[in-house]
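1. Dropping the sequence and predicted coords here.
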Amino acid sequence: MATWFITGASRGLGAQIARAALAAGNDVVAAVRDPDRLPDDLKGSDRVLPLALDVTRAQDIPGAVQTAVERFGGIDVLVNNAGRGLLGAVEEITDAEARSLFDLNVFALIDMTRAVLPVMRRQGSGKIVNIGSRSGFEGEPGVGLYSASKFAVAGLSEALSKELAPFGIQCMVVEPGVLRTDFLDATSLSLAGTRIADYDGTPAHVTLDWAQTANHTQLGDPVKAAALIYEVTVQDELPTHLYLGPDTLDRLQVKLAQIEKDLAPWRAKSAATAHDTAAA
């Protein structure tokens, strides 16, 4: 039995991960902004600790971690799941909108991780599961700022996996495709406050129009996704990236092909920018 600390656990993928961990006999700390919105099946278990926590309030995080440790004795798995989307061409996104997005998707994740790491280092073990996105390895039109935030999550996760290995702590970033959750609801997804007509009919607004019609028809099954995340997390060794979903796998192949296309014509000249050691 392990203790899972899951942010954004009231619905969607976070709630399904909590259910998977609970069903397997683990203790779950369900960190949510409003514990009253936690599903009844999670609220009703004595192995679930509902915690009121807005992860963007950095000053509240250490107390939440301490409460979890006092209740269950430690934290074995941290799932940084809380996050939201932002749609719009990069030019349409205001500074305030971009900073608000990064406060939740990136800086809150950093704050949560820093608060839990002393616990895991004392234990000599632990696993950190960061929920990224397919948009975290491929910048996509119409979600440029969201992609930027998830690229940050992927980079942080890769660095953490190496920094924390000496302490027996592992880190993995999960990069799912579109899941049939509430992610495209207004409660999870923001639209740029400005719409520039010049982008109508271009890829940025095609994505925007798709998101407004695709809600709750997405390809991915969050129950199956959560089951796989749980299965992978309980293995002895975590992958650095968990590429999750058929659309993620398809886009990964596109990304790899693009890397090779960009690299091939300039590989030799790129290599030739080194100092000529023979001449020196």
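-> Sure, I can see it. Numbering: from 1, shown residues only.
2. CA atoms for contacts and neighbours, from now on please.
-> Will do.
3. thinking V174 is in contact with L238, fair?
-> No. Here V174 does not reach L238: they are 10.7 Å apart, not a contact under C-alpha atoms under 8 Å.
4. Now for G193, how many residues are close by?
-> Residues lying near G193 (other C-alpha atoms under 10 Å) number 11.
5. Please, which helix or strand holds it?
-> Here G193 is covered by no helix or strand, with elements defined by DSSP states H and E.
6. structure B:
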Amino acid sequence: MAPLVWLITGTSSGFGLFFVHSVLAHGDKVIATARTLSKIQHLKEAGADIMQLDVTAPQAELDAKVKEAMGFYGKVDVLVNNAGYVQTGNWEDLSHEDLLAIFNTNVFGPINLTRLILPYFRKQHAGTIVFMGSSAAWQGNPGASAYNGSKAALQGMVEGLQQEMAPPGIKTLLIEAGSFRTELLDPKNVKLAPTNFKEYEKYNNWLKGLAKSLNGAQVGDTRKGVETVVDAVKGKGWAEGKEVPFRLVLGSDGIKTVVDKAKEVIALCEKWSDLF
């Protein structure tokens, strides 16, 4: 089988960085991207092609970037929408601009990039789109509404896309990851909206401490999580001979979050079903 060509966003750290090394180890080609090209220069030395890409760029700029990516090998087989970040803060402190920024990166970025690559995939009658979602889409957390909401919005959009793309033969994979040991919660990567209200000062300090205490102590093994996804795309390892589900929940804590929420909603519906 000819090597697959992967286009991966957000490869300067975390899942994206692990994806690059895993895909290269499988003998495939990688076009690694990041907002700041200097941060991924070392990946070129590892065997990847690199390209500057900001998923929040205007549509015309993204169009040019997709064409640039196609120029490396004449095709792309797998798009991994990985770029994203965490915004924390209370509802009263989150500005409209805060919300626009996280939705632009976590939701509209993947949507816009995917929309531009779909014509190429349809022409090939093949292609796989991977969305790095989160089990956070299944629950609300105080101080994390912006992040929860962005991942929930992505979940809803991608579920519709999967059904639209099945007839043309394009595969869609939504990864809903629990907590993995990446740099996602590193203080330099978590944006906390400063509070303007004394009632929230103690809580905001708690949020700062929580992110710091969880950073690096997450239960999930990032390397194992990435290998699970790569096997799902390539139909190897655990996925060989199996029909890979559209929704893949990663990590023991991620599975618990989804199962607990599903049970909670089922119980709620059963309790109040007589109203209708």
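-> Thanks, I have it. Note that the structure is a prediction, hence the values are computed from the model and not measured.
7. Give me the TM-score for this pair.
-> The TM-score (TM-score structural alignment, normalised by the length of structure 2) is 0.90; 267 aligned residues with a C-alpha RMSD of 1.9 Å.
8. the more surrounded of V174 and L238 of structure 1?
-> More crowded of V174 of structure 1 and L238, by other C-alpha under 10 Å: V174, with 23 against 18.
9. separation between that one and R121 of structure 1?
-> Separation of V174 of structure 1 from R121 of structure 1 (C-alpha to C-alpha, to the nearest Å): 23 Å.
10. just A115 of structure 1 next, same as before
-> 11 Å.
11. With neighbour numbers in mind, choose between these two.
-> Between A115 of structure 1 and R121, counting by other C-alpha under 10 Å, A115 is the more crowded of the two (18 against 15).
12. wait, doesn't the more buried one sit right on V65?
-> Yes. Here A115 of structure 1 reaches V65: they are 7.0 Å apart, a contact under C-alpha under 8 Å.
13. What residues in structure 2 pair up with stretch 14-24 of structure 1?
-> Alignment note (TM-score structural alignment): stretch 14-24 of structure 1 is matched to residues 16-26 of structure 2.
14. Now do the buried residues in that stretch.
-> Neighbour counts over stretch 16-26 of structure 2 (16 or more other C-alpha atoms under 10 Å) mark G16, L17, F18, F19, V20, H21, S22, V23, L24 as buried.
15. any idea how far T233 of structure 1 is from N105 of structure 1?
-> Taking C-alpha to C-alpha as the measure, N105 of structure 1 falls 21 Å from T233 of structure 1.
16. I meant P166 of structure 1, not that one.
-> 19 Å.
17. more neighbours, those two?
-> T233 (20 against 12).
18. what's that one in contact with, if anything?
-> Contacts for T233 of structure 1 were tallied using C-alpha atoms under 8 Å, 6 or more residues apart in numbering; they are K127, V129.
19. Spell out, range by range, the helices that occur in the stretch 1-150 of structure 2.
-> Taking DSSP state H, counting those that start in this stretch as the criterion, the stretch 1-150 of structure 2 carries its helices at 14-25, 41-46, 59-73, 96-103, 109-124, 145-165.
20. could I get the ones you listed as TSV with distance to A262 of structure 2?
-> Converted to TSV, those look like this (distance: least, C-alpha to C-alpha, whole Å):
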stretch	distance to A262 of structure 2
helix 14-25	27
helix 41-46	40
helix 59-73	37
helix 96-103	25
helix 109-124	26
helix 145-165	15
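21. how about these, which one is nearest D274 of structure 2?
-> helix 145-165 (28.0 Å; C-alpha to C-alpha).
22. Contacts for that closest one next, please.
-> 85-91, 99, 102-103, 106-107, 131, 133-134, 136-141, 171-174, 246.
23. Just the buried residues of these.
-> The buried subset of these - by 16+ other C-alpha under 10 Å - is 85-90, 99, 102-103, 106-107, 131, 133-134, 136-138, 171-174, 246.
24. Now, these that are in strands?
-> Among these, DSSP state E puts V86, Q87, T88, F131, G133, S134, K171, T172, L173, L174 in strands.
25. now these as JSON lines including distance to N148 of structure 2?
-> Shown next, in JSON lines, are these (distance: C-alpha to C-alpha, whole Å):
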{"residue": "V86", "distance to N148 of structure 2": "9"}
{"residue": "Q87", "distance to N148 of structure 2": "9"}
{"residue": "T88", "distance to N148 of structure 2": "10"}
{"residue": "F131", "distance to N148 of structure 2": "15"}
{"residue": "G133", "distance to N148 of structure 2": "10"}
{"residue": "S134", "distance to N148 of structure 2": "8"}
{"residue": "K171", "distance to N148 of structure 2": "25"}
{"residue": "T172", "distance to N148 of structure 2": "21"}
{"residue": "L173", "distance to N148 of structure 2": "19"}
{"residue": "L174", "distance to N148 of structure 2": "16"}
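26. ok, so of these, who is nearest L268 of structure 2?
-> S134 (23.4 Å).
27. now the closest residue to that closest one other than its chain neighbours: how far from A152 of structure 2?
-> Spatial nearest neighbour of S134 of structure 2, excluding adjacent residues (C-alpha to C-alpha, 6 or more residues apart in numbering): E176 at 4.0 Å. Look at E176 of structure 2 and A152 of structure 2: by C-alpha to C-alpha, they are 10 Å apart.
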